[in-house]
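Undergrad: Sequence first, then the predicted structure:
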Amino acid sequence: MSVDPSLAPVECEVLVPCPPARAYRLFVDDLGTWWPLGTHSVFGAEGAVAVTDGRLVETGPDGATAVWGTITEAVEPEVLEFTWHPGAEPDTATLVRVTFAAAGPGGTRVRLVHTGWQARPDGAAARAGYDRGWPGVLDALAAAA
């Protein structure tokens, strides 16, 4: 059975100039320092985002919150997996898996695989958007390192 290419996983990776443990902690602990809120958020550039109590949460300038997803697996410093539904209901969540692997002296290959497009009513369109969006997000992570 072939996979509809419009619903295939989004896969991207970036080399981050720090060891896996630091890259993992940067993703989890310092999400709000590098995430490009101006282009990839619910509330815009004036918001803030952080991992709080096992959830990725954005807080708007007026204090309103939006849960982007919930961590489903965390194996430090190798794997971070979470549901993903920023600005949408949890029953439309997709799944994001990020792996951190040593690459060269002192670097980390961060690989992101985003699946589950069938859960969204706009699955193909959403997938196309994330196919363009995730590389920039990972580039921001690498730049922050």
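TA: Cool, got the structure. Numbers count the residues shown, from 1 in each chain.
Undergrad: For the rest of this, base every contact and every neighbour count on C-alpha atoms.
TA: Noted.
Undergrad: can you pull out the strands in this protein?
TA: Taking DSSP state E as the criterion, the chain carries its strands at 10-16, 48-52, 55-59, 65-75, 79-84, 94-103, 107-115.
Undergrad: Put this next to the previous one:
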Amino acid sequence: MSNLFSDAVPLPAEPDPAPVLAYSVNVPVPPDHAYAGFVDNIHLWWPAQNLSIYGVGSFFDLEDGTLVETSPENEEAVWADVFGREDGCRLDLAWHHQLPGGTQTELSLRFDRIPDEGTLVSLTHGGWSTAQQSHTERSLYEAFWPTALEKFKRFMGAIL
């Protein structure tokens, strides 16, 4: 009964959402160490020069289920909230974009053992809408995540 009248105008098709961003790096440590390096030491490797509200002097910390950036003046910006985790294996975040009018997306990280090599860290960032703002944000992260993961890889002891 979706179309009772023969002269009804069909609804326009909604465009498909933007594709998920997916990146991975190998790090030469076991999954639990890679996970701890990401979660407990994010302030030591996060490339604030590439993505930050308060600039290079800010401090990133993942505590109490929230990723927070703190300015040198103790102002705070919430970047993400943890909605799923399995310590040493995976971390799922509701990502809050800091651009005006930003949308919320989902960021997932997996930490999988590679026998005799270390850990494969896989990042997916999805939930992008079809709106122009979402495309702008997605472009920003398309450039940012490879840089961030390379910094994380170097922090975890990988030889580049």
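TA: That came through fine. From a predicted model like this one, the values you see are computed outputs, not experimental measurements.
Undergrad: Just send the strands of the first structure back as CSV, with distance to residue 132 of the first structure too.
TA: Shown next, in CSV, are these (distance: least, C-alpha to C-alpha, whole Å):
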stretch, distance to residue 132 of the first structure
strand 10-16, 9
strand 48-52, 21
strand 55-59, 21
strand 65-75, 18
strand 79-84, 16
strand 94-103, 15
strand 107-115, 12
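Undergrad: Show me which positions of the helix of greatest length in the second structure end up buried.
TA: Of all the segments of type helix in the second structure, defined by DSSP state H, the longest one is helix 132-155. For helix 132-155 of the second structure, a neighbour-count test (16 or more other C-alpha atoms under 10 Å) marks 133-134, 137-138, 141-142, 145-146, 148-153, 155 as buried.
Undergrad: picking that back up, can you redo the strands of the first structure as a markdown table with mean neighbour count and distance to residue 41 of the first structure?
TA: As requested, these are exported to a markdown table (neighbours: other C-alpha atoms under 10 Å; distance: least, C-alpha to C-alpha, whole Å):
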| stretch | mean neighbour count | distance to residue 41 of the first structure |
| --- | --- | --- |
| strand 10-16 | 19 | 19 |
| strand 48-52 | 20 | 9 |
| strand 55-59 | 21 | 8 |
| strand 65-75 | 18 | 9 |
| strand 79-84 | 21 | 12 |
| strand 94-103 | 20 | 16 |
| strand 107-115 | 21 | 17 |
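Undergrad: The ones you listed: which one's closest to residue 29 of the first structure?
TA: Nearest to residue 29 of the first structure, of all the strands of the first structure, is strand 48-52, at 6.9 Å by C-alpha to C-alpha.
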